[in-house]
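**Student:** fold the following, please.
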Amino acid sequence: MDVEGIDQEAMDCLCRYTWKGNIRELENVVQYMISMSADSPSGVMGVNCLPNQILENKTDDCPRVQEPAQQDISLREMEQQRIRQALARYGDTTEGKKRAAKELGISLATLYRRLNQSSPPVK
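**Tutor:** Just a heads-up that it's a prediction; the model follows:
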């Protein structure tokens, strides 16, 4: 089964979660969600695919956005958002990119590779 994306309600839960780890923690959660989405005929991961630790974290730090279901976000887009957020925090200088990569738990080379995969290219 191919995963097409994630629904807004599940994305809201991910936004509200207090991420104590780095990008690897997010990657592990996404891998878990993919394995749990095998029963989803639409290919869109929902809250039923989330692990319990995400569902049990009921903080309101990230405001819930009411958007139509067609605004589902792909996994690649979610990753690109996290990269853009890290770059916004640290800047797009070489030093800023090094700090962003460290925060995300990826190498600088991987960060550049992911930036080149986005469209339009991010410098």
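
**Student:** CA atoms for contacts and neighbours, from now on please.
**Tutor:** Noted.

**Student:** residues near Q80, how many?
**Tutor:** By other CA atoms under 10 Å, the residues close to Q80 number 17.

**Student:** what about it, distance to A101?
**Tutor:** Computed with CA to CA, to the nearest Å, the distance linking Q80 and A101 is 13 Å.

**Student:** now do the strands in this protein.
**Tutor:** For the chain, strands defined by DSSP state E occupy the ranges 5-6, 44-45.

**Student:** one more to put side by side:
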Amino acid sequence: MADKIKFALALVLLVAGVVGFYLLSEQAMVLRVLSVLAGVALCAAVAWKTESGQRFAVFANETVAETKKVAWPSRKETFQTTGIVFAFVVIMALFLWVTDKTLEWALYDLILGWKKS
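**Tutor:** Here you go, the predicted structure:
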């Protein structure tokens, strides 16, 4: 029950930040944005103290640990893979262009007889 109250309070703080943005319409944009950021920060702080927030923190830490285990490609491998992708795209574009022009010629010139002048 306490978690539900904390979540409700977090949502109220978030809404208060957004409402503050509109209530401060005559003020500088910096104050309006700070109002929203304060609402988001307070919302996150309250939500962080709930059981779900703590589970999320554990999940986030485990995610960072798993990301560190990934064998990221080197700069050379990245450029080689990117080059292969670009080459494939160019080859496919040429293939589709040739196919399109062949079908255009076959349909319009041979079958329908609409020769271009």
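
**Student:** mind checking the TM-score on these two?
**Tutor:** The TM-score (TM-score structural alignment, normalised by the length of structure 2) is 0.22; 38 aligned residues with a CA RMSD of 3.5 Å.

**Student:** returning to what we had before: would you list the strands of structure 1 in TSV and tack on distance to I54 of structure 1 and mean neighbour count?
**Tutor:** Supplementary listing: the strands of structure 1 in TSV, determined by distance: least, CA to CA, whole Å; neighbours: other CA atoms under 10 Å:
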stretch	distance to I54 of structure 1	mean neighbour count
strand 5-6	15	22
strand 44-45	14	24
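
**Student:** okay, these in JSON lines with distance to Q31 of structure 1 next?
**Tutor:** Putting the strands of structure 1 into JSON lines (distance: least, CA to CA, whole Å) gives the following:
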{"stretch": "strand 5-6", "distance to Q31 of structure 1": "12"}
{"stretch": "strand 44-45", "distance to Q31 of structure 1": "11"}
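
**Student:** and of those, who's closest to E95 of structure 1?
**Tutor:** Taking CA to CA, strand 5-6 is the member of the strands of structure 1 nearest to E95 of structure 1, at 32.3 Å.

**Student:** re earlier: the strands of structure 1: which one's closest to Y90 of structure 1?
**Tutor:** strand 5-6 (27.4 Å).

**Student:** what helices or strands is the closest one leaning on?
**Tutor:** Contacts defined by 3 or more CA pairs under 8 Å, 6 or more residues apart in numbering; DSSP states H and E place strand 5-6 of structure 1 against strand 44-45.

**Student:** which strands and helices sit next to the strand it packs on?
**Tutor:** Applying 3+ CA pairs under 8 Å, 6+ apart, we find strand 44-45 of structure 1 packed against strand 5-6.

**Student:** mind listing the helices for structure 2?
**Tutor:** When secondary structure is read from DSSP state H, structure 2 shows helices at 2-23, 29-48, 51-69, 75-104.

**Student:** want to throw those into TSV with mean neighbour count?
**Tutor:** Rendered in TSV, the data for the helices of structure 2 read as follows (neighbours: other CA atoms under 10 Å):
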stretch	mean neighbour count
helix 2-23	17
helix 29-48	18
helix 51-69	12
helix 75-104	12
